[in-house]
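1. Please find the sequence and the predicted model below.
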Amino acid sequence: MIKNFDLLVAIADANLVNVFLGYGNETFVQMNSFVAGILSFAIVSVDFNHDNHSDVAVANYAGQAVTVHMGIGNGTFLNRRTYISSSSPAALATDDFNHDQHIDWIATYCENNSISVLLFAVGDFNRDNHLDIIFSLFELDCFNIMFGDGSDAMLESRLFDINQQPCGIALYDLNDDNRLDFVRAHNFMDASVHLNTCL
């Protein structure tokens, strides 16, 4: 059975998320929209409640909240559940961080007069079967890896100075050594490859 992927687009200035259904031939048609929150900034889609339907979590930057919308399997979503934050969420990621068979989500936040975390990714860098988090510290021109312990805590962190402002990140085992590497993009219109040789 061929699975056609669909598309979600956050419309920040309209506080909406647009749903586009895919035909499997690189074309999409807009099906509907739903209200997410104030200044919808980032989206992740995953099955939160184990019903085999894709749900959506949305970071609402100006609303200082993350909203979760449960899907019913036909491209529509139920009324949102709102999780209030003390700061403005800028990015989201999901995975089972504490090994309880339930999908969790994490968010990074931006505030005035603080270091902004604008992008991050999740993977097992030190091969201990616990998820770690790598994120950019934009103003400091560096990346930081925080190592997870399988609960909701992070044991330690390691800072990598790159002397350039990072604006994108992707994770993959690039040299087939069973270690997770990463590629970063930055503001000078190129990218750099970082091979994991010591974690």
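-> Thanks, I have the structure now.

2. only C-alpha atoms for contact and neighbour calcs from this point on.
-> Fine.

3. how about Ser157, what does it touch?
-> Asn144, Ile145, Met146, Phe147 (C-alpha atoms under 8 Å, 6 or more residues apart in numbering).

4. Can you spell out which helices and strands pack onto the host helix or strand of the first one?
-> Right, the one you point to is Asn144. Secondary structure from DSSP states H and E places Asn144 in strand 142-148. Contacts defined by 3 or more C-alpha pairs under 8 Å, 6 or more residues apart in numbering; DSSP states H and E place strand 142-148 against strand 132-137, strand 154-161.

5. Got another one to weigh against that:
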Amino acid sequence: PKCDVNFKSMIPDLIHYKYDPRSLAIGDFNDDNWPDIVVVNYAADNIAIYFGYGNGSTPCVVAVGDFDKDGRLDVTVSNFGTNSVNVLMRFQYDFFANQTTLSTASSRPIWIHATYLYNDTAIDIVTANYGTQSASIFYGHGDGSFAKPSTYPTGFDSFPLAVVSGDFNNDNQMDLAIANYGTNTVGILLGNSNGTFSKQSTLSTGPNSHPYSLAVGYLNDDTVLDIAVTNHGDQNVEVLLGNGDGTFRKQMTYSLGAASPYSVGISNFNRDNRMDLIATSNGTNNIIVLLGYGNGSFGNLILYATGSYSTISVAIGNFNRDSRLDAAVINSDTESIGILLGLDDVTFENQTKYPILGSPICVAVGDFNSDTRLDVVVTNTNGNTLSVLLGYGNGSFSNQMVYTTGSYPQSVAVGDFNSDTRLDIVVANMGNNTVSVLLGYGNGSFANQMAYTTGSSPQSVAIGDFNRLSFKRSVE
């Protein structure tokens, strides 16, 4: 049966700081079965992790994963200012023991993505490089170290902002999709069986559309992956339905009125087994939900007030264990995180806001201390740091723990890079063109960073198993 979803607002007394939070993600970082939140604070140059208590009281890129296979979640962050990616691993005793920095040269990495792209049990990293208009892949060795990057151009003046992965042509090889803000296209790089990628093919999103972010999911129930795109310039959300051969067709665009969208997510909010869309916006003091019909089309906009003029990022999770999906949003103008708890009629309670230190820009989630509760990691652009907040499992989080990254960290991703079953962190550092890897100890702490050089201006990073190989590659 179809169940509607509502959210209610819980607003505590606030302490206001000009932290300018930009992005967040959700995960169980301390293994307590409660979702936690990680936030990037753009102005304060750090990331913050709020550990969840499970009662809904929880307060722009990072990613999480077990990079060293020690059973503990690690974190990866992209650093725009230092052109690097950080990986934080071996989280124990409330800190990360190891941190690795991967240089991206002058690439200005702005987005980072971590996933298994080559099926060799070692997580790999992908960065979207704003400075060199390219995407770089760091193949993982499975011990927390990485090979020198393989870089693929995304086109002159493409200025890629985001990258996601999926098998778009059903050949059991992972492919990449890239939001090219400058050239108004979505770029597709199809994966080959030898760990390389084909030349980018592009799909136009329209003149001056400026695609900003991407999400991948099954939007029309045909077992073929589809893509949802936020177009910042056209102020709409666009749905691209997959044909199953690596090509896509435009299904429809949905105008957001005066709102300029940033992030987009895919989830089933009303429990009807059909995927819905959620988007953050700038200029309208709300977030937007579009309920899916299961055929690739969506209903009218449903707006939820955030009290913020610039809500730029959103993450979805069940923060209070009531079987309803909740939302966490980044409010950059009020420098806060808002928690909106889901109700039963596709609505949300009024949000509870939590102030955020610094200038967060990206967020990821994972269980960093093996307590089955989701924790949060956030990159802080101006402070050259990332913040980890351990979740309590009831919707609340512990105080943040701060780790040094490269210069101007952007995106962060999480995975097990050294095959120890513990999650590690990787960061794209745009300022010094590096990638930082921090190995997790499995207790919520991470090791000092290890750095790897990239191309120019890496801004985004992703992880995945791209090469399906078990041998090691040389690491810089």
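-> Everything's here; your move. What you see is a predicted model, and the numbers here were worked out from it, not measured in a lab.

6. could I get the helices and strands packed on strand 142-148 of the first structure as TSV with distance to Ser54 of the first structure?
-> Listed next are these as TSV, based on distance: least, C-alpha to C-alpha, whole Å:
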stretch	distance to Ser54 of the first structure
strand 132-137	24
strand 154-161	28
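
7. Most tightly packed of the ones you listed?
-> strand 132-137 (a mean of 22; mean count of other C-alpha atoms under 10 Å).

8. Mean per-residue distance, it versus the second structure.
-> When the second structure is overlaid, strand 132-137 of the first structure sits 1.1 Å from its aligned residues on average, using mean C-alpha distance after the TM-score superposition for the first structure.

9. Wait, Leu159 of the first structure touches Cys142, no?
-> Yes - judged on C-alpha atoms under 8 Å, Leu159 of the first structure makes contact with Cys142 at a distance of 7.0 Å.

10. Just list the residues touching Val435 of the second structure, thanks.
-> Counting by C-alpha under 8 Å, 6+ apart, Val435 of the second structure makes contact with 77-79, 83-87, 100-104, 406, 426-429, 451-454.

11. If we use 6 Å, what do you get?
-> Contacts for Val435 of the second structure (C-alpha atoms under 6 Å, 6 or more residues apart in numbering) come out as Ser84, Val85, Asn86, Thr101, Leu102, Ser103, Val427, Ala428, Asn429, Ala451, Tyr452.

12. In strands only, show me these.
-> With DSSP state E as the criterion, strands contain Ser84, Val85, Asn86, Thr101, Leu102, Ser103, Val427, Ala428, Asn429, Ala451, Tyr452 from among the contacts of Val435 of the second structure.

13. Just the buried ones from those residues?
-> Buried members of those, counted by 16 or more other C-alpha atoms under 10 Å: Ser84, Val85, Asn86, Thr101, Leu102, Ser103, Val427, Ala428, Asn429, Ala451, Tyr452.

14. what helix or strand is the residue nearest the centre of the first structure on?
-> Nearest to the mean C-alpha position of the first structure, by C-alpha atoms, centre = their mean, lies Ala93 at 3.0 Å. Assigned by DSSP H and E, Ala93 of the first structure belongs to strand 88-95.

15. what does that strand rub up against?
-> The contact list for strand 88-95 of the first structure, computed with C-alpha under 6 Å, 6+ apart, reads Ala42, Ala59, Tyr61, Gln64, Ile103, Asp104, Trp105, Ile106, Ala107, Thr108, Tyr109, Cys110.

16. And the next helix or strand past it?
-> Next in line after strand 88-95 of the first structure, if elements are assigned by DSSP H and E, sits strand 104-110.

17. so how far is that next one off the chain centroid?
-> Remark: strand 104-110 of the first structure is offset 8 Å from the chain centroid, using C-alpha atoms, centre = their mean, to the nearest Å.

18. Tell me which residues of that strand come out buried.
-> So strand 104-110 of the first structure, judged by 16+ other C-alpha under 10 Å, has buried residues Asp104, Ala107, Thr108, Tyr109, Cys110.

19. name the helices or strands packed onto the helix or strand following that strand?
-> Counting by DSSP H and E, the next helix or strand C-terminal to strand 104-110 of the first structure is strand 120-123. For strand 120-123 of the first structure, the packing partners by 3 or more C-alpha pairs under 6 Å, 6 or more residues apart in numbering; DSSP states H and E come out as strand 132-137.

20. rewinding a little: which of the contacts of Val435 of the second structure does the first structure keep?
-> Here is what carries over to the first structure from the contacts of Val435 of the second structure, by both residues aligned by TM-score structural alignment, their matches' C-alpha atoms under 6 Å: Val427, Ala428.

21. related to what we said a few turns ago, which among the ones in strands among the contacts of Val435 of the second structure gets closest to Ser396 of the second structure?
-> Val427 (24.9 Å; C-alpha to C-alpha).

22. That closest one -> the first structure?
-> Under the alignment (TM-score structural alignment), Val427 of the second structure pairs with Arg184 of the first structure.
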